[in-house]
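>>> Next comes the sequence, and after it the predicted model I'd like to discuss.
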Amino acid sequence: MASSGQVKASHILIKHEGSRRKASWKDPDGSRISATTRDAAVAQITSIRDDILVGKSRFEDVASRLSDCSSAKRGGDLGYFGRGQMQKPFEDATFTLKIGEISDIVDTDSGVHIIKRTG
């Protein structure tokens, strides 16, 4: 249950060579991530976002298959969080979204994301 000042969101994360941690559940040794440029990660997340926005893909399905975050096993669901719990660019983007909206590309130390506010 959310308290006031909290949001609920899901996200899709694509890591790249500049990400603070180079491993993920899909790439445990980080070799693929280390070989991915930021531009390639942006191109991938842009294509993913476009497919979701036109109804070609469902956010949760894509998150489960392609997100580099362990939240992928929950369709990208991060649950509820408040200010100061996420990286600032991620937090700022999430708090500006209306429920059901999907963000533009958000760049953090973890990689590039798209965020869907769910609560």
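Yep, that arrived.
>>> make it CA atoms for all contacts and neighbour counts henceforth
Noted.
>>> Can you give the distance of the strand ranked longest in the chain from its chain's centre?
The single longest strand within the chain, with elements called by DSSP state E, is strand 6-14. Mean C-alpha position of strand 6-14 versus that of the full chain (Cα atoms, centre = their mean, to the nearest Å) differs by 6 Å.
>>> packing partners for that strand?
helix 38-53, helix 59-66, strand 77-82, helix 88-96, strand 111-117 (3 or more Cα pairs under 8 Å, 6 or more residues apart in numbering; DSSP states H and E).
>>> next, the one to line up against it:
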Amino acid sequence: MDSRVRASHILLKHTGSRNPNDSYRKRPVTRSFEEAKAGIERVQKRLAAGERFDAIARELSECGSAANGGDLGFFTRGQMQKPFEDAAFELQPGQMSGPVVSDSGIHIILRTG
């Protein structure tokens, strides 16, 4: 079992998120959970069409990691919110998750290492 993983993510927040402000982009988040879910589904379609994960993360992700193309670096168990951590550790390097809901919002996770 891997003791650590490296992952990137694209995060869309909603008004019910733990911190409903996009501090990275300096704007309040006003979308509902359903709107965030629809946004993540649009992201999945763009990824399926061949757009680069890091480019979409820089454009849309509402996390400071957007500046690095969504790269969160390496982390071990206990460092991330449980739903995010569980999804990241279940992926193989190069695999992408479906939508993952955490207290922060809705993510698409790409395991990179």
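That came through fine. Just so we're clear, the structure is a prediction, and the values are computed from it rather than from any experiment.
>>> what's the TM-score here?
After superposition, the two chains reach a TM-score (TM-score structural alignment, normalised by the length of structure 2) of 0.94; 111 aligned residues with a Cα RMSD of 1.0 Å.
>>> one step back: list the buried residues of the longest strand of structure 1.
Neighbour-count burial for strand 6-14 of structure 1 flags 7, 8, 9, 10, 11, 12, 13, 14 (criterion: 16 or more other Cα atoms under 10 Å).
>>> could those residues be laid out in a markdown table, adding distance to residue 51 of structure 1?
Converted to a markdown table, those look like this (distance: Cα to Cα, whole Å):
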| residue | distance to residue 51 of structure 1 |
| --- | --- |
| 7 | 25 |
| 8 | 23 |
| 9 | 19 |
| 10 | 17 |
| 11 | 15 |
| 12 | 13 |
| 13 | 16 |
| 14 | 16 |
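>>> of all the helices and strands packed on strand 6-14 of structure 1, which lies closest to residue 23 of structure 1?
For those, proximity to residue 23 of structure 1 was assessed by Cα to Cα; strand 111-117 is nearest, at 11.6 Å.
>>> what's the mean deviation for the closest one versus structure 2?
Strand 111-117 of structure 1 differs from its equivalent in structure 2 by a mean of 0.2 Å after superposition (mean Cα distance after the TM-score superposition for structure 1).
>>> can you tell me what part of structure 2 that strand aligns to?
The aligned range for strand 111-117 of structure 1 in structure 2 is 105-111, by TM-score structural alignment.
>>> Okay then, goodbye and thanks.
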